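# Sequence plus predicted model, see below.
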Amino acid sequence: MQFFQRFKDFAIKGNVLDLAVGIIIGAAFTTVTQSLVNDIIMPPVGKIIDNVNFSNLYIPLDQKARGIPTVEDARKAGAVIAYGNFLQNVINFLIIALVVFVLVNAVHSLRKKEAEKPVDPPAPTKEESLLIEIRDALKAMQPGNTNPS
């Protein structure tokens, strides 16, 4: 029974929940970034470099796979090194890394600005307020003080 209680305490802790939320957001972010690369960035890049479809770039290792236009068909014909897919994944990684870098820098900048803001002094505690009243009362009782409060 103690095992289940410890597991429940572990699972309910904020760190585990934060980690789970981070993983879910990361997976969604990866999907969006892959769509950005595959659907928006790579088509113009392919058009600029003579209508090259990166996903179909490969090096045939078997004579039978030579000259086949798609990497899937070439794989059926023989062994190939599909470097186009690798290029696509490298570009995905670089874009994700750039976006994460920009986001982290923005968060650090906001935190730095927040830390640089002047902090108002805390309100005096009850004890401090009482001591201030006592001090002021003692000053008022001193001889020569013509300003009664």
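That came through, no problem. Numbering: from 1, shown residues only.

# alpha carbons only for contacts and neighbour counts from here, please
Fine.

# tell me, what residue is most central in this protein?
Centroid check for the chain by Cα atoms, centre = their mean gives Val100 as the closest residue, at 5.3 Å.

# in what helix or strand does that one lie?
Using DSSP states H and E, Val100 sits in helix 83-116.

# Remind me what that helix packs against, helices and strands.
In terms of contacts (3 or more Cα pairs under 8 Å, 6 or more residues apart in numbering; DSSP states H and E), helix 83-116 is packed against helix 14-35.

# Now do the helix it packs on and helix 83-116, the angle between them.
Helix 14-35 runs at 130 degrees relative to helix 83-116, counting by axes from the mean of the first three to the mean of the last three Cα atoms, to 10 degrees.

# next, the one to line up against it:
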Amino acid sequence: MANENKVVEAIKSKKGIIDEFKEFIAKGNVMDLAVGVIIGAAFQNIVTALTGSFINPLISLITGGCKTDENGNLIPVGGQFKINGVAFDYGAFISAVINFFIMAVILFVIVKAVNKAMELGKKKKEEEEKAAPPEPTKEEILLTEIRDLLKEK
């Protein structure tokens, strides 16, 4: 009997955890965070492609030039140096720094735009609330009806 009670209590506590998790997921902040992560990953892919396709060849040209393979694709030559046979690829580091700054600027612009839109929405809502008179309460409606009935008599 004691074991059955423990099993029932464990099931009830797990059900509570599941309900609590559903409530947590349903909150807007979690969904906003998930959307932000997905959009961030998409922007990261775009920025990585930009850096790899355009910025890295420029870095290679500036730091030592490029050569082409048999298909005519550019192969970066510069952007690294060797000490005792160990290659230090500072071109990849510069590329990562540029990648970071591009992502930071994009995120800054997005956050700035969202904050501006939210601020405008808040101002518009406040203006609408000021323009529209508040709805009369039930008591006010009742008192108005009583007043009108007394005026008729």
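In hand now; what should we look at? Note that this is a predicted model, so its numbers are computed, not measured.

# TM-score for these two?
Here the TM-score for the pair of chains, by TM-score structural alignment, normalised by the length of the first structure, is 0.63; 125 aligned residues with a Cα RMSD of 3.3 Å.

# before we move on, the earlier item: check which residues of the helix holding Val100 of the first structure are buried.
Neighbour-count burial for helix 83-116 of the first structure flags Tyr83, Gly84, Asn85, Gln88, Asn89, Ile91, Asn92, Phe93, Ile95, Ile96 (criterion: 16 or more other Cα atoms under 10 Å).

# Include distance to Arg75 of the first structure when you put those residues into CSV, please.
Formatted as CSV, these follow (distance: Cα to Cα, whole Å):
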residue, distance to Arg75 of the first structure
Tyr83, 13
Gly84, 13
Asn85, 13
Gln88, 18
Asn89, 19
Ile91, 23
Asn92, 23
Phe93, 25
Ile95, 28
Ile96, 29
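
# follow-up on the earlier one: can you spell out the matching residue range in the second structure for the helix holding Val100 of the first structure?
With TM-score structural alignment applied, helix 83-116 of the first structure matches the range 90-123 in the second structure.

# Next, the mean deviation of the matching stretch compared to the first structure.
In the superposition with the first structure, the average deviation recorded for stretch 90-123 of the second structure is 0.7 Å (mean Cα distance after the TM-score superposition for the first structure).

# sorry, back to before: roughly how far is the helix holding Val100 of the first structure from the heart of the chain?
Mean-position distance between helix 83-116 of the first structure and its chain equals 8 Å (Cα atoms, centre = their mean, to the nearest Å).

# next helix or strand past it?
Under the assignment DSSP H and E, the closest C-terminal helix or strand after helix 83-116 of the first structure is helix 126-141.
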